[in-house]
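*Asks:* Task: produce atomic coordinates for the following.
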Amino acid sequence: MGQFFTAITASVGNLGATESKEKLLAVFQKIQFATFWIFGFSSICLFYLVNPFIAIWVGNEYWLSMDTVLLLVILFYIQGMRRAVLTFREALGLYWYDRYKPLFQGVINLAISVVLAPKLGVSGVIIGTVISVLTTCFWIEPYFLYKKGFVAPLKSYYFKYAVYTAITVVTGLVTGASVGFITGTSLAAFIGKFIVCLFVPNIIYLVMFYRTKEFQYFLILAKNIVFKKVMKKIG
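*Replies:* Prediction:
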């Protein structure tokens, strides 16, 4: 995943120097869509597969509580959904505007973790990290990106974020209902759950987003890449 965002950083920087703000925003929204698909799907898989994997690896006695798993997935999702913003922020050189953010984030994280860790253990530390991200990065990073980078209203970002998150939650519930038909902690059960998690979220996303301009953009891009590879082999 990291390679994907690293690869497009230079392209975004060139785009920012040559194209209009409107074009730049349109590209960002496509990357935001890709980020949602990648991390929404991955979060669902993580939630339903982490404990079955642990059971096969070291045994049921080492299972994480579902509260801890949920918190880990929430943290993974919100951190992942930042990637589009961070990629454009870095490419456009906007990191100066939120230079004090890490300081506030660290203080909030430490304070909450110190209070909650003795009572909740690992979950308390994760809660501290989640809250520190939501109270700093979640609003500061997109604020400066939209204000200084796109010169556009910020509400469209949070609207899409809310829609993508709601769809991820609903898709996760449907996937969970499907996974529930597979019982046991054997390798065969894990493989069955993995197959369900692989197909159900992607099918739902495909049905819901097939006609959107964001999905069509990546579909055409994928077709062009495949076509070039085929032609290269033929040539």
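*Asks:* all contacts plus neighbour counts: C-alpha atoms, from now on.
*Replies:* Fine.
*Asks:* And the strands in the protein, which stretches?
*Replies:* For the chain, strands defined by DSSP state E do not occur.
*Asks:* and the closest residue to Ala117 other than its chain neighbours, what is it in contact with?
*Replies:* Counting by Cα to Cα, 6 or more residues apart in numbering, Ala117 lies nearest to Gly124, which is 4.4 Å off, once chain neighbours are set aside. For Gly124, the contact set (Cα atoms under 8 Å, 6 or more residues apart in numbering) comprises 112-113, 115-118.
*Asks:* got the residue ranges for the helices in this protein?
*Replies:* Under the criterion DSSP state H, helices of the chain are mapped to 2-18, 21-57, 66-81, 83-91, 101-120, 122-132, 138-144, 155-179, 187-209, 213-234.
*Asks:* quick revisit: export the contacts of Gly124 as JSON lines, with columns for distance to Cys137 and neighbour count.
*Replies:* Compiled in JSON lines, the contacts of Gly124 are given as follows (distance: Cα to Cα, whole Å; neighbours: other Cα atoms under 10 Å):
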{"residue": "Ile112", "distance to Cys137": "16", "neighbour count": "18"}
{"residue": "Ser113", "distance to Cys137": "17", "neighbour count": "24"}
{"residue": "Val115", "distance to Cys137": "21", "neighbour count": "13"}
{"residue": "Leu116", "distance to Cys137": "21", "neighbour count": "17"}
{"residue": "Ala117", "distance to Cys137": "22", "neighbour count": "16"}
{"residue": "Pro118", "distance to Cys137": "26", "neighbour count": "11"}
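*Asks:* Please generate a structure for the following sequence too, so the two can be compared:
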Amino acid sequence: MKMEKTQNASRNIVFGVSLKVYQILLPFIMRTVMMYTIGVEYLGLNSLFTSVLQVLNLAELGVGSAMVFSMYKPIAEDNSITICALMKLYRTYYRVIGGIILVVGLLLTPFMPKLISGTIPEDMNIYFLYLLNLLATVLTYWLFAYRNSVLQAHQRNDLISKVTLVTDTVKYLLQIAALVVLHDYYCYVIVLLLTQALNNVLTAIIAKRVFPQYNPEGKLAQNEIKQINGKIRDLFTSKLGYTIVSSADTIVISAFLGLTVLAQYQNYYYIMSSIIGFMSIIYASITAGVGNSMITKSVDQNYREYCVFSLLVSVVSGICGACFLCLYQPFMTLWMGENLLLPFSLVVLLCVYFWIYEYIMMASVYKDAGGIWHQDRFRPLISGVVNLALNLATVRFIGLYGIVLSTIVSMAIVSAPWITSNIFKLIFKKNPIIYVVKIVYYVFSTVLASTVAYVLTSLISINGWIGLIIKAIVCVASSVFVMVILLCRMKEFSDALYLIARMFHLEKLLKK
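*Replies:* Prediction:
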């Protein structure tokens, strides 16, 4: 079965972006409410729990990615029997994973206070709060999680987005009520647990209705199970590395610098992670389509699509980076106040962090779609170890600078070159030098566009929300203008325009 990849991707992106806008605005409101009702330390505590539970989620091993990848071929061949057997295996694995996370999480409970430097609010029982968060995580595996794989493999992430929209509405309204009316952080966490269960159940119901032919039944051949287990083992080292990178920063800041500093850093990272979330919608929406292309198209066609994808991601990342550079400080001043601002030099480092991270995530789409996890298995792990070692070596001397610089170095020196080499050697079977030259040019375009935007916005002396809006307009317009001027002569640019036009059914306008 050949997928309608462009149609599916555009539908997933539209629904995904709508959901992401929603998921940014309401948590933003809630973060603000939390800050002004129960205090900044609770913001830091939220981030700490999230990072600890990310570490516990290592037990997932990459089962989800391996299962979705394993469904690409049977879906293309309309092989329902194999898909059902995969679902049954997926269900078994996730039941075991949930149990492992619960047991390990319980064993870690006595050590939670040691991960916090400085004071803890007197009315807070950190053990009980941690256990509530742990149970919410376990439920994500035990309640029909295996049915999500069918939707993802068929590029029906839009259905998942719709369900999440409903459950998040319930969650945010109840959590805001818990903070504003009751001033009770315990109720806030209990709501998280209940709505997570609701999300899993509703998603499973939708998946059953859309694909009633798929049920967890049957059995795979031993050689197929062995292949899947091999993919899972390869994905474990990858997941371990990504977890170290994403969680180590938060845990190290909490342990060495305290919850207040962590909340200060996380305010900035929240904005950046919101944009990262938008970008991840694009990646998630096209991964299944790319996987299908690996089967149905030639290597040269896939390489050409990869170059177009690289340009699009580089342009979007460059514009976002320019906005971070120009708007971070005025926005943070209005949102949280000058006392919680980070130095501008840290803002610059966060912009660099963002661009490199997006490049790696873009390349990871093709790594995942191409299933080259075995050859790539040590890259994230080594990058994560380098990041953690540099974190511990520098945090005592240069504080937050050491945290951000460690991550940048680990990504730029280890992860980005390594994943590029793997993709070109194993998927495209080409020398990457010409492509690397293009990436260097994209970096130059980003730096120039960001510099022009910063100079222009610095000339605007209007303060407040009106000034922020004017700066945003100037920043976006100037950065887009510079990047279009620098990139419009590239062949990938015209291909990218045509791809965007196809997604929105406007290709006839380009032909005219």
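*Asks:* residue in structure 2 matching the residue nearest to Ala117 of structure 1?
*Replies:* If you follow Gly124 of structure 1 across to structure 2 using TM-score structural alignment, you land on Gly402.
*Asks:* what do you get for Val170 of structure 1?
*Replies:* Under the alignment (TM-score structural alignment), Val170 of structure 1 maps onto Leu448.
*Asks:* Just give the number of residues close to that match.
*Replies:* For Leu448 of structure 2, the count of nearby residues is 18 (other Cα atoms under 10 Å).
*Asks:* How many residues are close by the spatially closest residue to it that is not a sequence neighbour?
*Replies:* Of all residues not flanking Leu448 of structure 2 in the chain, Val482 sits nearest, at 7.6 Å (Cα to Cα, 6+ apart). A count of nearby residues for Val482 of structure 2, using other Cα under 10 Å, gives 18.
*Asks:* what's the answer for the one 10 residues further on, then?
*Replies:* When neighbours are defined as other Cα under 10 Å, Glu492 of structure 2 has 20 of them.
*Asks:* In structure 1, what residue corresponds to it?
*Replies:* Using TM-score structural alignment, the equivalent of Glu492 of structure 2 in structure 1 is Glu214.
*Asks:* which helices and strands sit right next to the strand or helix carrying Arg233 of structure 2?
*Replies:* Using DSSP states H and E, Arg233 of structure 2 falls within helix 222-257. Applying 3 or more Cα pairs under 8 Å, 6 or more residues apart in numbering; DSSP states H and E, we find helix 222-257 of structure 2 packed against helix 40-56, helix 63-76, helix 259-296, helix 373-376, helix 378-398, helix 400-409.
*Asks:* out of those, nearest to Tyr353 of structure 2?
*Replies:* Each of those has some distance to Tyr353 of structure 2 by Cα to Cα; the shortest is helix 400-409, at 5.5 Å.
*Asks:* The closest one vs structure 1, average distance?
*Replies:* Once fitted to structure 1, helix 400-409 of structure 2 is off its aligned match by 0.9 Å on average (mean Cα distance after the TM-score superposition for structure 1).
*Asks:* quick one, that helix and helix 378-398 angle?
*Replies:* Using axes from the mean of the first three to the mean of the last three Cα atoms, to 10 degrees, the inter-axis angle of helix 400-409 of structure 2 relative to helix 378-398 is 160 degrees.
*Asks:* next one: helix 400-409 of structure 2 to chain centre, how far?
*Replies:* Distance of helix 400-409 of structure 2 from the chain centroid (Cα atoms, centre = their mean, to the nearest Å) equals 19 Å.
*Asks:* between that helix and helix 222-257, how many degrees?
*Replies:* Following the same axes, to 10 degrees, one obtains 160 degrees for the angle between helix 400-409 of structure 2 and helix 222-257.
*Asks:* List the buried residues for helix 400-409 of structure 2?
*Replies:* For helix 400-409 of structure 2, the neighbour count (16 or more other Cα atoms under 10 Å) marks 400-409 as buried.
*Asks:* With stretch 177-193 of structure 1 instead?
*Replies:* Buried residues in stretch 177-193 of structure 1, defined by neighbour count with 16+ other Cα under 10 Å: 179, 185, 190, 192-193.
*Asks:* Would you mind measuring from the aligned partner of Ser65 of structure 1 in structure 2 to Leu325 of structure 2?
*Replies:* Here Ser65 of structure 1 is matched to Pro343 in structure 2, going by TM-score structural alignment. Pro343 of structure 2 sits 12 Å away from Leu325 of structure 2, going by Cα to Cα, to the nearest Å.
*Asks:* These two: which has the busier surroundings?
*Replies:* More neighbours surround Leu325 than the other of Pro343 of structure 2 and Leu325, with 23 against 10 (other Cα under 10 Å).
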